[in-house]
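# based on what follows, work out the 3D shape:
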Amino acid sequence: MSNSATDRAAIPGTLWAARGRHTGPATEDVVRRTLRRHREGGDIDDFAEPLMPEGSEHRIFEARWRAVGTVMVRARLTLVPWQSRPEGYAWTLVAEAEQPWDEAWPSPATLFWPEGGSAPGYDGDWDHHPTVAGLRFRQANALPEDDKEMRRLLREAAREAWCVNLVVHEAMTPDERGRLPLARLLPPGLRHRVLEHRAAPQQLRAVNWALKVLDVEVPRGGAVLLAPDPAPDGYDRGTYSVRSVFLDGSEPTELFGAVRHFVALPRPMPRDMAQALTDLRENWTLLTVREELERERRRVAMYADALEAMTKSRDLYRQAAEEAHEALAAYRDQPAPALPLPHQRPDATRTPSALHQLTRTFERLKFSPRTPRAAPPPDDAPGGHDRTDGADRPS
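Coordinates of the predicted model:
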């Protein structure tokens, strides 16, 4: 179990969220009948069924009402076919109010689903746990006799839970009033968000062995709230353990105080709950006349901004093109510069380079008019003796 929740946003106080399974037939008809009845009775302002893409098996229902007559609430129910049972549907329900949620407000679940057996067309098969078979929200669920099965059930119920998991140990076998679920005594806004598990008197050791993996323990004759998975930083498990719970039909004040404190805790939001909330906010279709007018105004403003940006871009492009054409025309109209004649060129050889000096030196050596010296005449040539030095003559 991961106890790190730093990467999760906290559940906002304006959100009411629940999920479950409907195991009976004609799920969509059950929802439609319930919504029509509440609209006719004035409990909700209106409801709608947004169109889904062709071939999609999902079904969506939206409803809008005003809590205490003033606070707008928007709710979205999504139905997905249950794979193991063709007639069953898994459902998620998220409702967001304009103010922090008040536990005295009506439960959104009872505005989409029938609440009691006296309602017309009543179908009580909507309150099954979404992933763990055999668990129901409006019942006191007896824990299995098998220890390993009990441990598996509690671990799966706590994983990524949208609801509050409450484990109650019966100190002694309760009477008929004590066997009724405690959640029925909660305020409407909390009633369908609590899943109650009951441990028989002889199961105390087994249930605490099963809860060891969740790092909590239930007192004898008391109750404990299972830690959320993942748990927020600084979560104190001891705060949500109650030593004595009397199963005599009276309201367990201390236990309900712990439930209220737990619900108000800034718990990390499960991933699928975050996705459902995003769908509610971004894909909402049931608008009031005022909301439609505001949406159209935002759309007109968006189009105006886009048009203004396009106009500015067009003007800048036009200005750049005109400047480019002017520069090109000026370049074409300007006469080419006249090249100077050789004798008009600036004397750049006044300071000759070393290579140039070396070349001129070789040219002087090659073409200078120097007369070569005459070769001496041979010895047998006439008058050759006359050329002897005076030192050879006899004195």
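
# use CA for all of it now, contacts and neighbours both
Will do.

# all strands for the stretch 201-350 of the chain, in order.
With DSSP state E, counting those that start in this stretch as the criterion, the stretch 201-350 of the chain has strands at 223-225, 241-242.

# can you lay out those as TSV showing mean neighbour count?
As requested, these are exported to TSV (neighbours: other Cα atoms under 10 Å):
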stretch	mean neighbour count
strand 223-225	25
strand 241-242	22
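
# among the ones you listed, which is nearest residue 322?
Closest to residue 322 of these is strand 223-225 (Cα to Cα; 75.1 Å).

# pretty sure residue 196 contacts residue 154?
No - taking contacts as Cα atoms under 8 Å, residue 196 lies outside contact range of residue 154: 11.0 Å.

# quick one: closest of the strands of the stretch 201-350 of the chain to residue 259.
strand 223-225 (7.7 Å).

# the closest one - contacts with which helices or strands?
With contacts defined as 3 or more Cα pairs under 8 Å, 6 or more residues apart in numbering; DSSP states H and E, strand 223-225 has these neighbours: strand 164-169, strand 241-242.

# deepest-packed of these, please.
strand 164-169 (a mean of 24; mean count of other Cα atoms under 10 Å).

# next secondary structure after it?
Counting by DSSP states H and E, the next helix or strand C-terminal to strand 164-169 is helix 188-191.

# next up, for comparison:
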Amino acid sequence: MLRHPRSFTPCSAGEGKPQARLPGVFFFWTVQKKRTIVARKYLYRLRYLKNFFYFVTGVYNICLHAIWADRYGCFVEKISREGFKVLSTRARRFNFFLKNVIKPPQAFIPMTPGVMRGLRWVVEAGNKVISRTPAHVSIKDVNAGGVPGEWTTCGDEIVQGKVIYYLHGGGYFFCSPATHRPFVWRLSRETKVPVLSLDYRMVPEYTLDDCRQDAVKGYKWLLEQGYDSDSIVIGGDSAGGGLTLLTLLFLRDNGIPLPKAAFCLSPFADMTATSPTFTSNLSTSHMFHKNALTKVENYLSAGKDPRDPYVSPAFGDYKGLPPLFVQASDTELLLNDSLLVVDRAKKAGVDVRFRLWHNLPHVFSVFSDFLPEGKAGVKEIAAFVNRHIHEESPALDNGS
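As a prediction, this is how the structure comes out:
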């Protein structure tokens, strides 16, 4: 049996007519239509697969052990000080993950108390999965004047009688000492000093004043334990940096001995929601969208004057405060907060040092578990701490 080239049905030999004839144009149109439908379907699938790939790639790089960071940390620190704007592969991938996965939903998520609690749960749950504390790190729970906290030490040559008092960040509503352990134990290792990380009360259950009260209680508890104020360095990142400034202002205003020095990593210190870098750095910011920060600032300053120094420490009078170290990135939304703090401190005669890094995420030093630049940032902070608490020769350049 034979088939006519334009027929579905077989025909006998010698028969020139097919039993069913259809124009060739019909077959061409049908095939092209089917191809278009199939291609469109797979293009939709590829779009979702692409987004899933971006997410998995980001999580994969976060979860990797920081062997490369240990190997290249000093190199990154060296080239950054020489003025070269070079990012590690991990930093570029982390920036990509933050900008494409973490930042976009912030444009429309409402910052209600329920959402804040939900985000806190997600961060804490994720930290339990991702974070691992090495066996050589000692972590002990402590009651610091009625406020829970953690003592963290790393290394065998810990200097007794000196302490770093650390206040974690998280927008005053999420994170904890547990989420910041990778940064804290590295800071203890580099400074050979124990670190007290405070688990202060947070919004929405409590207020910004409650956060400050807990921070002051923890500091007073250290003094009661026999630590001299000249043996204490206080510091924090983001909201913890703002809380550090709030604590310093309160201690000075109430005649309580001030610590030897302080450091702030990208302090969250301006609650007016009018920062110019909210606009200028909106496209370059990797971690935050201005809508989310504006909602948080409005929530924290509700019913108060947002320019009150006990709400926005960036507008405080820094006269009489101890030496201050500020670290930030030039592409983040909260850059102006750091600039305001540094400007106020310089005008008040405070010995302030400012280190501005290029194209890195907010509080990049906190991510020292997997970012080479984070490890370099920790060493930079440790150099400042050692200069004051151990009275070593300065290892940092003058502030930018």
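
# can you give me the TM-score here?
Put the two chains on top of each other and the TM-score (TM-score structural alignment, normalised by the length of structure 1) is 0.24; 159 aligned residues with a Cα RMSD of 6.8 Å.

# reformat the strands of the stretch 201-350 of structure 1 as JSON lines; add distance to residue 168 of structure 1.
Listed next are the strands of the stretch 201-350 of structure 1 as JSON lines, based on distance: least, Cα to Cα, whole Å:
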{"stretch": "strand 223-225", "distance to residue 168 of structure 1": "4"}
{"stretch": "strand 241-242", "distance to residue 168 of structure 1": "9"}
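
# to residue 262 of structure 1, which of those lies closest?
Checking the strands of the stretch 201-350 of structure 1 against residue 262 of structure 1 by Cα to Cα gives strand 223-225 as the closest, at 8.2 Å.

# re the thing from before, which one of the strands of the stretch 201-350 of structure 1 lies nearest to residue 278 of structure 1?
Across the strands of the stretch 201-350 of structure 1, closest to residue 278 of structure 1 is strand 223-225 (Cα to Cα), at 28.3 Å.

# skipping adjacent residues, who's closest to residue 210 of structure 1 in space?
residue 151 (4.3 Å; Cα to Cα, 6 or more residues apart in numbering).

# cool, and residue 224 of structure 1?
Nearest-residue entry for residue 224 of structure 1: residue 241, 4.4 Å, with adjacent residues in sequence omitted and distances by Cα to Cα, 6+ apart.

# for residue 295 of structure 1, find the nearest of the strands of the stretch 201-350 of structure 1.
When those are compared by Cα to Cα, strand 223-225 sits nearest residue 295 of structure 1, at 43.6 Å.

# would JSON lines of the helices and strands packed on strand 223-225 of structure 1 with distance to residue 333 of structure 1 be doable?
Below are those laid out as JSON lines (distance: least, Cα to Cα, whole Å):
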{"stretch": "strand 164-169", "distance to residue 333 of structure 1": "85"}
{"stretch": "strand 241-242", "distance to residue 333 of structure 1": "94"}
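
# quick one: which of those is nearest residue 140 of structure 1?
strand 164-169 (9.2 Å).

# how about the strands in structure 2?
For structure 2, strands defined by DSSP state E occupy the ranges 2-3, 10-11, 137-144, 147-154, 163-167, 195-198, 232-237, 261-265, 324-329, 352-357.

# could those strands be laid out in CSV, adding mean neighbour count and distance to residue 293 of structure 2?
Converted to CSV, these look like this (neighbours: other Cα atoms under 10 Å; distance: least, Cα to Cα, whole Å):
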stretch, mean neighbour count, distance to residue 293 of structure 2
strand 2-3, 12, 72
strand 10-11, 15, 73
strand 137-144, 15, 31
strand 147-154, 21, 27
strand 163-167, 26, 20
strand 195-198, 27, 24
strand 232-237, 26, 16
strand 261-265, 28, 17
strand 324-329, 24, 17
strand 352-357, 20, 21
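
# what's the closest of these to residue 185 of structure 2?
Relative to residue 185 of structure 2, the nearest member of the strands of structure 2 by Cα to Cα is strand 147-154, separated by 5.8 Å.

# quick check: angle from that closest one to strand 163-167?
Calculated by axes from the mean of the first three to the mean of the last three Cα atoms, to 10 degrees, strand 147-154 of structure 2 forms an angle of 130 degrees with strand 163-167.

# can I assume residue 147 of structure 2 is in contact with residue 220?
No - using Cα under 8 Å, residue 147 of structure 2 makes no contact with residue 220, being 11.3 Å away.

# hang on, the earlier thing: mind putting the strands of structure 2 into JSON lines with distance to residue 121 of structure 2?
Listed next are the strands of structure 2 as JSON lines, based on distance: least, Cα to Cα, whole Å:
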{"stretch": "strand 2-3", "distance to residue 121 of structure 2": "69"}
{"stretch": "strand 10-11", "distance to residue 121 of structure 2": "69"}
{"stretch": "strand 137-144", "distance to residue 121 of structure 2": "21"}
{"stretch": "strand 147-154", "distance to residue 121 of structure 2": "19"}
{"stretch": "strand 163-167", "distance to residue 121 of structure 2": "19"}
{"stretch": "strand 195-198", "distance to residue 121 of structure 2": "19"}
{"stretch": "strand 232-237", "distance to residue 121 of structure 2": "20"}
{"stretch": "strand 261-265", "distance to residue 121 of structure 2": "24"}
{"stretch": "strand 324-329", "distance to residue 121 of structure 2": "27"}
{"stretch": "strand 352-357", "distance to residue 121 of structure 2": "31"}
